[in-house]
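1. Provide a 3D model corresponding to the input given below.
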Amino acid sequence: MTKRMKALAATVVADKAYPLNEAISLVKTNAKAKFDETIEISMNLGIDPRHADQMVRGVVGLPNGTGKTVRVGVFARGPKADEARAAGADVVGADDLAALVQEGKIDFDRCIATPDMMALVGRLGKVLGPRGLMPNPKLGTVTMDVKGAVTAAKAGQVEFRAEKAGIIHAGIGKASFGQEELLANARAFVDAIQKSRPTGAKGTFVKKVAVSSTMGVGVSVDVSSLQG
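-> Down below sits the predicted model:
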């Protein structure tokens, strides 16, 4: 561990679970890198994502955004393509965009498609899937409401999905955000996860929670403080 990390670790009491508000304040105070660090939240859930009835996946709009510029790609034709461009999409196309993706030229962080484009987009599954970019109607990224989907993505909508170990995480803002902004974003994310509890989940759903910054140490959160 570097001297910097040792100094940061010394500010956190080992084995202590902090109230959410205090944990965010501590992480925010320790975010002293030369760039605006991302504040992240990680949740260890009592699920086994290998079973279909225990998967946790969805999207949530953070009230104060993420502080990150999201590049949006849209597969659409005709009026819907025009609608996407007008809404602020960064890349819009059909066969031409599919060709770029096949070449590995993926200049977007969120991918949206109209239903009629899924036959084309489906052939890109091996490229988009591993990157978590495959459009999905359950996530609102396969839709005729192109304008709404693009606007939501640009405004700070966060997609979440449980990993194999049952851990789910996301960025909830930047260190430059105010304390209350980060707290509101964290509560919105936690609320979305709890509302997404699958029918197959038994026992304790939220087992452990921690917050951290890009270059900082993790701070354990008292699960009972999540509801505020």
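
2. rest of the way, CA atoms for contacts and neighbours
-> Noted.

3. start to end distance for stretch 162-170?
-> Its start and end residues considered, stretch 162-170 measures 11 Å (Cα to Cα, to the nearest Å).

4. from the rest of the structure, what touches that stretch?
-> Residues outside stretch 162-170 that contact it (Cα atoms under 8 Å, 6 or more residues apart in numbering): 40-50, 55-57, 158, 160-161.

5. buried residues, that stretch. List them.
-> Ala162, Glu163, Gly166, Ile167, Ile168, His169, Ala170 (16 or more other Cα atoms under 10 Å).

6. now do stretch 220-228
-> Within stretch 220-228, the residues scored as buried using 16+ other Cα under 10 Å are Ser220, Val221, Asp222, Val223, Leu226.

7. for those residues, which one is nearest Glu83?
-> Ranked by distance to Glu83 (Cα to Cα), the buried residues of stretch 220-228 are led by Leu226 at 39.1 Å.

8. in the chain, which spans are helices?
-> Under the criterion DSSP state H, helices of the chain are mapped to 3-9, 20-30, 78-87, 95-102, 118-122, 125-128, 146-155, 179-195.

9. with mean neighbour count and distance to Thr214 added, can I get these in CSV?
-> Formatted as CSV, the helices of the chain follow (neighbours: other Cα atoms under 10 Å; distance: least, Cα to Cα, whole Å):
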stretch, mean neighbour count, distance to Thr214
helix 3-9, 13, 12
helix 20-30, 20, 10
helix 78-87, 17, 31
helix 95-102, 15, 29
helix 118-122, 15, 33
helix 125-128, 15, 25
helix 146-155, 21, 22
helix 179-195, 18, 15
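
10. one more, for comparison:
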Amino acid sequence: MAKQGKRTRTARDLVAGKANLSVEEAVALIKQSATAKFDETVELAMNLGVDPRHADQMVRGVVTLPNGTGKTVRVAVFARGAKADEATEAGADIVGAEDLMETIQSGKIEFDRCIATPDMMPLVGRLGKILGPRNLMPNPKVGTVTMDVKQAVANAKGGEVQFKVEKAGIIHAGIGKASFDPEKLAQNVRAFVEAVTRAKPAGAKGTYLKKVSLSSTMGPGVSVDLASATAN
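-> Below is the predicted model:
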């Protein structure tokens, strides 16, 4: 067994025996255990009672966190003409068409969100095998295939988080930074949980929300009381 460092041991001792805490208690504990030399991301994980292998149990959506994520999001936009100009003016980091497609095909992917106007989707569709596995493929269901590129870029830059359930029924996302005020982190937690709750698919049977946990990038996780996580 690998030897744990002092920082890791201290963090694990801090959360030992503590479970099903209120959102506020969990946030306070995660902030206390986030002692790395950088501003750690606070990550939320949700265990859902769905089997995403079935189309009617897929959970996917988007939420704008009230206090942002604290992360700088690099945005690429597939657009031409006036819409390309609109994307640039809105603050998109990369804007293009065939030239952007060639850049991505060469393996150079320097963005965190990809937006496209509807007319560009035949071109973007060629990149499915590259963008799909990275969860970067534009999709109208989450607002990244749109003519309103200005708003889409603003949303991406302003704290919008996309979520999609994984094969094991898990959803996870960064919902802020350890340096955030506890109240702001708690608000983000509840906003994210509410969005996933609203996205409950028609095919979900039994218990939908099974478990919610919080952790920091380098720290241990702690489970959150479901009633507290879903409280308004």
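
11. if we can go back for a sec, Leu139 of structure 1 is nearest to which of the helices of structure 1?
-> helix 146-155 (9.8 Å).

12. what's in contact with that closest one?
-> Contacts of helix 146-155 of structure 1 (Cα under 8 Å, 6+ apart): 61, 65, 69-72, 80, 83-84, 86-89, 110, 112-114, 140-141, 143.

13. now, these that are in strands?
-> Gly61, Val72, Arg110, Ile112, Ala113 (DSSP state E).

14. which one (most neighbours) among the residues you listed?
-> Within these, neighbour counts (other Cα atoms under 10 Å) peak at Ala113, which reaches 32 neighbours.

15. surely it and Lys80 touch.
-> No: Ala113 of structure 1 is beyond contact range of Lys80, at 9.7 Å (criterion: Cα atoms under 8 Å).

16. gap between the counterpart of Ala153 of structure 1 in structure 2 and Thr64 of structure 2?
-> Taking TM-score structural alignment, the alignment pairs Ala153 of structure 1 with Ala156 from structure 2. The gap separating Ala156 of structure 2 from Thr64 of structure 2 is 9 Å, by Cα to Cα.

17. what does Leu209 of structure 2 correspond to in structure 1?
-> Per TM-score structural alignment, Leu209 of structure 2 is aligned with Val206.

18. who are the contact partners of that match?
-> Met43, Asn44, Leu45, Gly46, Val223.

19. which residue numbers in structure 2 does stretch 97-116 of structure 1 align to?
-> Residue span in structure 2 matched to stretch 97-116 of structure 1, by TM-score structural alignment: 100-119.

20. what sits up against that stretch?
-> Under Cα under 8 Å, 6+ apart, the answer for stretch 100-119 of structure 2 is 73-79, 83, 93-94, 123-124, 127, 130, 136-138, 144-147, 149, 152-153, 156.

21. just stretch 51-64 of structure 1 next, same as before
-> Contacts of stretch 51-64 of structure 1 (Cα under 8 Å, 6+ apart): 47-49, 138-139, 152, 155-162, 172-173, 181-182, 184-185, 188-189, 192-193, 196-201.

22. where does it end up in structure 2?
-> Residue span in structure 2 matched to stretch 51-64 of structure 1, by TM-score structural alignment: 54-67.

23. sort out which residues of the matching stretch are buried, please.
-> For stretch 54-67 of structure 2, by 16+ other Cα under 10 Å, it's Gln57, Met58, Val59, Arg60, Gly61, Val62, Val63, Thr64, Leu65, Pro66, Asn67.
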